[in-house]
Structures are given as C-alpha cells and as structure tokens.
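Novice: Sequence first, then the predicted structure:
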Amino acid sequence: MLNDPRSHGLWERTAPPAPLTARLSDHVVADVAVVGAGFTGLSAALHLAEAGASVVVVEGAEIGFGGSGRNVGLVNAGLWVMPAELPGILGPLHGERLLDLLGNAPALVFKLVETHGIDCEARRNGTLHCGVGAKGADELAERARQWQARSAPVQLLDAEETCRRVGNSVYTAALLDQRAGTIQPLAYARGLARAALSAGARIYTGSAVVSSRRTGGAWHIATPHGAVTAEWVIVATNAYTVGAWPAIRQEVVHLPYFNIATRPLNDNLRRTILPERQGVWDTKDVLSSYRFDNAGRLVIGSVGALRGAGTAIHRSWARRTLALLFPQLGPVEFEAEWYGMIGMTADLVPKFHRLDERVLSFSGYNGRGIAPGTVFGRALAEHVTGRLAEADMPLPVTAPAAQRFRRLRETYYEFGSQIAHISARV
C-alpha cells in the first residue's frame, strides 16, 4: 500500500480490491464527518448511513491503512485486562457495561460479515490463548474462572488437549474462547467500506485533515484540496493520528507488531498444525501469534518492527520459532512480511473523548481493534443519531492525557524486541 510492500503484506495481496474512491477535491456538506477509514470509522459510517444520516469519511491514505489493515486478524472478545479488574479501573457501571459489550463484540463482526456478504475469510471457530510454563497456565486458569463466572463460553484446556488442538507440546494449557475467530482484516475493512458506500456514505481517500474549526454552529474540516462542513465530527484515527487532534497520538504509546507468512503448506503438513484452524497467541511478555489463512499459509507474528536491523532479526526469529514449534515443516519459504503500530494506553483500556463540542473519538485499543472498533463505531453512530445518550456510552468521557516518556518507551519497545528475539526460544 502506497508502494510499501511491508505495510500490509499478505493482506494487501489477497484482499478483494478496495471500492473505488478519490480524494476530496470540493466543498461538501454532511450531518457527520468521520475522520479515518479503519474499523471504527467505517463501522460508524455504515451505521450512521443505515440510520439515515448524511455521512462523509475522509481518510489520509487508503481504506484500512492503519492498524485495521495490518493486524493479525484475531477477532477476540474482551481486553487484555482481566475481566474482574475492569470495574476497578472504570467503576462498576462502565466496567460491567464494557465487559458485556466487548464480550459480545465478535458477534457483531461476524453478523456484519454475513449481512453484507463481506469476503474476508471469516472463521468463527474460536481462538486459543496458549500458556507458557506454570505462570502462563495459572494466568489462563484465572482468566477462565473470571469469564466463566460471567457465563462466557470459554474452556480451559490441559496440556494434552492443547497439544491436540495446536499440534505441538510446547504449552502447559490453553484458553479456548468460542466467541472468537479470525478474519482477513484488510478485506474486512474494505468490505465495511463497500457496505457503507452502498448505504449512502461518501468516502474520500488521500484526503488528510489539515485543520478543523467551528464556524456558525458547524465544523469546517479542511483537507489539502477540499473541505467538509458537518454538525458532528467522529475522529477515528487512533494510533495513526497525524495533524489535527494531536492529543490522541500523545495518549498512546506505539507498540510495533510484525507478521511473516509462509508459502502455502501442503495438505499433509496442514493436517498436523492447528487442525481446527483457530488463531493462537501466547502468554509471554514479548508475545507471539500464529494462524492460517484460507490458502494454507502459516502467518507468524510478534512484537517488533521490520525496519533497519530489526528486519533480519525478526525474520530469523520467525524461522527458528517455526522450527521449534513445528519441526515437521523443515526449511520454510516466506512469501510476505509486514508490520504496523498498536496504540497502547497507560491502563490498557480504550478511551472515549469529547475533543470539542460534537467532536467525539474512541482510541487506544491495545491490540484488540477488530471487535472493539466495530462496536465502538456503532456506539458513536447511535449517540450521534440520538439513540444512545452520553451517559449510556460504553466508556466514560475522559480528557486525553499525554503519556510520560512516550518516545523513550517506543524506542525501548522496538529495540527491546530485537534483543529479546536474538536469543529467544519458544
């Protein structure tokens, strides 16, 4: 994307084409201006248009350019934070409300896929959170206990059952979450865009917002070659925020994450690895993940950026890790590699901001963007159209708070992941 093969890698090569869009080159008027064509912005645009609102989406690059088009494609429920901790962070009202919303969030993703016929390799067969060592097994046991206390369909698997589901004996336990699944994320973003356009939304790409000002009770959102006048503005730029509304970018620390895809494996090998095709991630501090795409490519990823010395270091780590996890693979050929940035908040919980009068945003997804972005986009649409009061939103309104030592921490994450991967074993 934008002539960078490491921005979206396999996903760009295998996703259906994006719907035809152009840059904004005129002055247009709408009820709502949505800034950013990722999961949140496109979900908001779709639900707004279906509710009868006039909506314009302006995207600085291309549909799905940010984390929405680069991530692993695990459609998970909940957050990294343990379920029982959320009420303590957000208060009992919003804590329980968010747990309920995000626990059921994957269902909305798969419903939209089905309703709009989105071709995105959707598989709703659960995900496996795999435990490394005794500490990992204990963490998963507690996570399972907390979700099961809320009647969530999760199952704690012992080492033997984990081995059968994954195809190796590396892990001490696994948590199977039957609410979850996998998608091709860039294909999903493009499908949401196509659905939003069909519902009446207008989408302009290559149209970065350069300024925003309030004039006569409406917002004037300027791009290099055009402008939007709207009563409401939804800012859905998250970790890829540039230019206007810099407070969103200052609130999140960039955590780089890369993925590398093998060539399609033969049928015999594919039967020995993830036979039920769940996506996997583990409990390590520098976590790793892997999954299959529909063509039988094994996609492995971890923390790190594929640039500078990191490219060779992380590529070597991927080869060693696959050899340790699945020695039956033998020498593997890689077909694609790519990376992006995750926006991490200080408490690992997303944020809902009223940036100005009738200017709203959700951001800080902490590596859980697909399902939360989809349901938060719907919530924003329902609030703008008057169906959901601010007091009933899934998160309380907070002011953006810049993280201390943000740049230093971002440097630490990028180079620390290189050090971790130089000598890492599974």
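Specialist: The structure has been received and is ready for your questions.
Novice: Only C-alpha atoms from now on, for both contacts and neighbour counts.
Specialist: Noted.
Novice: Can you tell me the SS state at the residue lying closest to residue 339 once chain neighbours are set aside?
Specialist: Counting by C-alpha to C-alpha, 6 or more residues apart in numbering, residue 258 is the residue found nearest to residue 339 once chain neighbours are left out, at 3.9 Å. Using DSSP: H, G, I helix; E, B strand; the rest coil, the structure places residue 258 in strand.
Novice: take a look at this one as well, against the first:
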Amino acid sequence: MTQIDGKTAIVTVEGLQALLQTIQSRGYRAIAPTVQNQAIVYDDIESIDDLPRGWADEQDGGRYRLARRDDDALFGYSVGPQSWKKFLHAPKLRLWTAERRGDDISVAPEAQPDDRLAFIGVRACEIRAIEIQDRTLIGDLYVDPHYQALRARALIVAVNCGEAGGTCFCASMQAGPRVERGFDIALTELLDGGEHIFLVETGSDEGRALVAQIPHRAASDREIEAAKALIERTASSMGRDMRSDDLNELLTKNLEHPRWDEVATRCLACANCTLVCPTCFCTSVEDVSDLSGERAERWRRWDSCFTMDFSYIHGGSVRASAKSRYRQWMTHKLATWIDQFGSSGCVGCGRCITWCPVGIDITEEVRAIRGHDASAEEPR
C-alpha cells in the first residue's frame, strides 16, 4: 500500500467531508455518485450528504433496481448506467463555428475546456476503462485535444469495491475489484461494529497533499487486514465470470459460428450496450446551419456500431444485419481491440448485460461459442 507520512491512513466520515471541502477549495469541480431517477448516476455534489448513503443495487441481465442496505455505507453499490466517459469524452461536443460576413468567412475552433474535474468514487474497472480511453484518444498519432485537456487536470478519488454486482466480472478481465494504479487517492470503506471509517491510500503528490490537510490517523494492522479481506471477498463473489486469455483467437476463428444467428434473433440493435460501455468511443460528425446561412457549426456526437448508418459507405451499409453488427461489436471489444490497441476493450463492469433490454449476456455468448468451437472442427 502507498503510505502517507510513512503510514497507511484512516479517516472518518467527517474526515471524508473535510477531504471533499479541501478538493473544492483547490478549484476542482466535485463529481460523484448520487441517487436520481431510481438509479446511481454521476453528478456534481456539494457535500457527502449527496452521496447514495445506505443504498445498494440489484443487477442481472436486463434488470437494475435500487434497494436499501442495513447500514449507512456511502459506496455500497457496484456501478450504475453511467461511466466517467460522459465527462471526459462528451456525448455531444461542438468542434468549430463558421460565420460569414459578406464575402468573408471565419472559422473558429471550439475553445479547449479548462475545467478541473474531481471524480469521487471511481471503481477499479472504471479506472481501467479510463486507461483504455487514454490509449485510444491521446495515446497515438491522433490526439483528441478536448479529452486531453480534461484528462490532464482530472483528480481521481477511487473506491475499492466492497461488494460485487450481479453482472460484474472485472476479476476475469484483470480489472478489479482492487484499485492498483491510476488514482490520486483510494478509499476502502469499512463498517465494523458501528464504526464507519475509510482506509486511505495515495497514488500521487496531489493526493498526498490533499490528505495531509485533513484529519487522519495511522491505520492499525487489524484495519489494514480488514480492508484486504473485504476486497478478497468481493473478488470471490463476482456475479459473472469469463475466461479471457484466448478470446482473440477464439472469436476471430469463429466468425461464422451459428451462435451469431441465435443472438441476432434476440438483439434489438438498440445500442444500449455501447452507450453504457465505459470504453466505447465511436462518434459521428454533423453540420448544422441557421436559416440565414450566415452561421454554421460542426458537432461531434456519440454513435454506435449498432446503427445502420454507422457503416454506410457509397450508397449502402457494410453491416446491414443485426447479426453482423452484434458480431462486429463483440469481436472488436474482446478480440480485435487487442490487435488495434494492445489490450481488451472490456473491463468486466457488466453494464452491457444489465442495461440490455432483452438481457443478452456477453459472458454467456462467449461461453456458448467456446462450448462448440466451430474452428476446432475444420480439417487440418
């Protein structure tokens, strides 16, 4: 564990409030989980009273419900429908504005954001998702300047998972439940015998500076062991599992597997899975103008490989069937993403399972293809 002043720290609930106030005093916009519209969603908060105190979530294929816990845990849920992607890689973004004055036309690019975002309550799988988006959007020849500007100033206060969700399989993807890196501050929430405390680790100079300004004490060996045991219990109680070490070969050798036809009969091509996924990055661009023709704008918005128009080229869609679109999404996410970016595009958060209206389960689809590997029957 990363130590603070030579020791692992403990803060109380009041200390967490002090941490939030310190973060805000340093010019950060604090964004954290809140309860809205019967779901856990990320939004601006003013105090820890805005956190989902005493709430848990029940998740399964095509099912999400909030339920009351029997304690006052602030982070006693798994993940909701939103990811931090919505703040770093905005669903809709104006790219430039053009104006005509007589014969003169001026084009002004959208100014880069200067927000300092503090994400509070980030899970291990979500940190891994941010790392994947970093590789995609700023880690290659072509850099997204808006994402880069926001990411460079973002503060991450992570939370180790104390309870796995019904559709979680982050352990299978080596993406959780313990936060290993990519954070400024990491919390483990402990409720034992009426005591409500947080074990604190730091991962950056900014994190250490923040914690140094709030009341904290050294953690005991018992508290450190309790935190480790909590995370180990979470890892052993995943709602789903999926073997992931051979997915690239398995899926690319089974592009004509009969399972693709079967899943296509259930898939609505609604794009829910891509919209809730924390790593999907596909966008499209559209131009709009006013009625006078004096002003035009170009906007970028989230898109999905499940839409017919996404692969529209020269008068037709490359992937016209639901079968081809589902196969494209799943094989890219789990297999060819590795060829393209060097890692899987899946972090095992389970959102695509929970928020699929018909409960299609990506882990079950892999299991079905693995159970009858058509490529294994090809003559040698």
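Specialist: Cool, the structure landed. Here the structure is a predicted model, which is why all the values come from computation and not from measurement.
Novice: what TM-score do we get after superposing?
Specialist: Once superposed, chain against chain, the TM-score is 0.28 (TM-score structural alignment, normalised by the length of structure 2); 188 aligned residues with a C-alpha RMSD of 7.3 Å.
Novice: Can you get me a residue count around the residue nearest to residue 339 of structure 1?
Specialist: Using other C-alpha atoms under 10 Å, residue 258 of structure 1 has 27 neighbouring residues.
Novice: before we move on, what about residue 247 of structure 2?
Specialist: By other C-alpha under 10 Å, the residues close to residue 247 of structure 2 number 19.
Novice: rewinding a little: could you measure the residue nearest to residue 339 of structure 1 against residue 131 of structure 1, distance?
Specialist: Going from residue 258 of structure 1 to residue 131 of structure 1 by C-alpha to C-alpha, to the nearest Å gives 21 Å.
Novice: SS state for residue 275 of structure 2?
Specialist: Under three-state DSSP, residue 275 of structure 2 falls in the helix class.
Novice: neighbours around it, how many?
Specialist: If you count neighbours by other C-alpha under 10 Å, residue 275 of structure 2 ends up with 24.
Novice: Check residue 200 of structure 2 too.
Specialist: Count around residue 200 of structure 2 with other C-alpha under 10 Å applied: 28.
Novice: Residue 195 of structure 2 now?
Specialist: Counted by other C-alpha under 10 Å, the residues lying close to residue 195 of structure 2 total 10.
Novice: who's in contact with it?
Specialist: Residue 195 of structure 2 sits next to no residue when contact means C-alpha atoms under 8 Å, 6 or more residues apart in numbering.
Novice: what do you get for the one 4 residues further on?
Specialist: By C-alpha under 8 Å, 6+ apart, the contact set of residue 199 of structure 2 is 8-11, 187-190, 219, 223-224, 227.
Novice: doesn't it fall inside a strand?
Specialist: Yes: under three-state DSSP, residue 199 of structure 2 falls within a strand.
Novice: all helices for the stretch 151-300 of structure 2, in order.
Specialist: Using DSSP state H, counting those that start in this stretch, the helices of the stretch 151-300 of structure 2 run over residues 205-212, 221-235, 247-252, 259-266, 272-276.
Novice: on contacts alone, who are the packing partners of the longest one?
Specialist: The reference is to helix 221-235 of structure 2. Where contact means 3 or more C-alpha pairs under 8 Å, 6 or more residues apart in numbering; DSSP states H and E, helix 221-235 of structure 2 is packed against strand 185-192, strand 195-202.
Novice: how much space is there between residue 34 of structure 2 and residue 121 of structure 2?
Specialist: If you go by C-alpha to C-alpha, the gap between residue 34 of structure 2 and residue 121 of structure 2 works out to 10 Å.
Novice: one step back: so which of the helices and strands packed on helix 221-235 of structure 2 is nearest residue 370 of structure 2?
Specialist: strand 185-192 (36.6 Å; C-alpha to C-alpha).
Novice: Buried residues in that closest one, which are they?
Specialist: For strand 185-192 of structure 2, a neighbour-count test (16 or more other C-alpha atoms under 10 Å) marks 185-190 as buried.
Novice: Which single one of those residues is nearest to residue 66 of structure 2?
Specialist: Taking C-alpha to C-alpha as the measure, residue 66 of structure 2 lies nearest residue 189 of those, at 19.5 Å.
Novice: what's the neighbour count on the closest residue to that closest one other than its chain neighbours?
Specialist: With C-alpha to C-alpha, 6+ apart as the criterion, residue 189 of structure 2 has its nearest non-adjacent residue at 4.6 Å, and that residue is residue 198. When neighbours are defined as other C-alpha under 10 Å, residue 198 of structure 2 has 24 of them.
Novice: hang on, isn't residue 198 of structure 2 packed against residue 185?
Specialist: No: contact status for residue 198 of structure 2 versus residue 185: not in contact, 11.3 Å apart, counting by C-alpha atoms under 8 Å.
Novice: tell me, what's touching these two both at once?
Specialist: Counting by C-alpha under 8 Å, 6+ apart, nothing touches both residue 198 of structure 2 and residue 185.
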